[in-house]
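Novice: predicted model and sequence follow; I will ask about them next.
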Amino acid sequence: MRTINTNEMTQQFDNMFMAPARAFAALNVDFAEKMFNAQLDASKAYVDTSMAQVRSLMNVKDAEGLRSYMEGQQNVAKELAERVKGDADKVVALQQDFMQQSQKLTEENVKQAQETATKMSKTA
């Protein structure tokens, strides 16, 4: 029977527990950063659109200007609806990517744990 030294035990512990935990934490941090940036971009676009509309309204001086402003609101509403749909699609894509990467990571970690357990049982 072969004895396992401290370095081997530490390596096995790292392989089975710490490395997967670090990989999953890195995946979560990456996902959170992507989601935050997507939300930040969307928020900025919505604020910019709102501010542009307020400025346009402040420039209305007469009935013709008001009519023109109101006609432009249809385009703004259409563009905003398209932006909201695009932002929602982006979030869904980020979530799907995260789930696929999580599943792949889990499968890799299970395989690694099985290999490590097999090695440990052979050395015991």
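Specialist: Received the coordinates, thanks.
Novice: from now on I want contacts and neighbour counts done on CA atoms only, so please keep to that.
Specialist: Fine.
Novice: where does the longest helix along the chain sit relative to the chain's centre, distance-wise?
Specialist: When the chain is parsed with DSSP state H, its longest helix is helix 63-123. The chain centroid and the centroid of helix 63-123 are separated by 6 Å under C-alpha atoms, centre = their mean, to the nearest Å.
Novice: what helix or strand is Gln39 located in?
Specialist: helix 19-58 (DSSP states H and E).
Novice: that helix vs helix 63-123, what angle?
Specialist: For helix 19-58 against helix 63-123, the angle by axes from the mean of the first three to the mean of the last three C-alpha atoms, to 10 degrees is 180 degrees.
Novice: quick one: contacts for the residue positioned nearest the centre of the chain?
Specialist: When C-alpha atoms, centre = their mean is applied to the chain, the residue found nearest the centroid is Phe31 (3.4 Å). By C-alpha atoms under 8 Å, 6 or more residues apart in numbering, Phe31 lies in contact with 94, 98.
Novice: please compare the first structure with the one that follows:
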Amino acid sequence: MATKSSTDQTAQQLESVFVSPMRSYTLTALDYYEQLFSAQVDAARAYSDMAISQARTWLDVKDTDSFKKALESQQKTASDFMERVKGDTEKVTSISQSFAEDSKKQAEETTKKAVETAKQ
């Protein structure tokens, strides 16, 4: 028959080895998804703004001069777009790497705690 002391110890070990690390990982994952979603929304907004701005530029074409300006604007927008995609890709990569590092660190800590607990 288990005593209250051994039941408390088992509950404490369960909290230490499983519940607390799972809670910590969940918080890390939620932060990751929040950052990732925010980056994607920001990127989508920027791409939409570029497309709408470019469409408005083309609607203003009335003669050869304005046509030339629209072409120049399109080239600049294409360049800006490529820079934005590059920056967004780097941002998402950074967010993902940070999440992977945090997850690895948490897994190592959990494994260490589990080994220590098993030795008791």
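Specialist: Great, that's in hand. For clarity, every value in this text was computed on a predicted model and none was experimentally measured.
Novice: look up the average distance of the helix holding Gln39 of structure 1 to its aligned counterpart in structure 2.
Specialist: Compared with structure 2 after fitting, helix 19-58 of structure 1 has a mean deviation of 0.7 Å; criterion: mean C-alpha distance after the TM-score superposition for structure 1.
Novice: could you do stretch 64-73 of structure 1 as well?
Specialist: Mean for stretch 64-73 of structure 1 is 0.9 Å (mean C-alpha distance after the TM-score superposition for structure 1).
Novice: could you do stretch 87-96 of structure 1 as well?
Specialist: Averaged out, stretch 87-96 of structure 1 is 0.8 Å away (mean C-alpha distance after the TM-score superposition for structure 1).
Novice: residues in structure 2 aligned with that stretch?
Specialist: Under the alignment (TM-score structural alignment), stretch 87-96 of structure 1 falls on residues 88-97 in structure 2.
Novice: what about Ser48 of structure 2, how many residues close to it?
Specialist: The burial count assigned to Ser48 of structure 2 is 12, neighbours taken as other C-alpha atoms under 10 Å.
Novice: ok, now the one 4 residues further on?
Specialist: By the criterion of other C-alpha under 10 Å, Ile52 of structure 2 has 12 neighbours.
Novice: check Asp41 of structure 1 too.
Specialist: 13.
Novice: please apply the same query to Gln101 of structure 1.
Specialist: Gln101 of structure 1, neighbours per other C-alpha under 10 Å, totals 14.
Novice: next: Thr64 of structure 2.
Specialist: With other C-alpha under 10 Å as criterion, Thr64 of structure 2 counts 9.
Novice: likewise Phe37 of structure 2?
Specialist: 13.
Novice: that one maps to what in structure 1?
Specialist: Aligned partner of Phe37 of structure 2 by TM-score structural alignment: Phe36.
Novice: and the gap between that match and Val29 of structure 1?
Specialist: To Val29 of structure 1, Phe36 of structure 1 is 10 Å away according to C-alpha to C-alpha, to the nearest Å.
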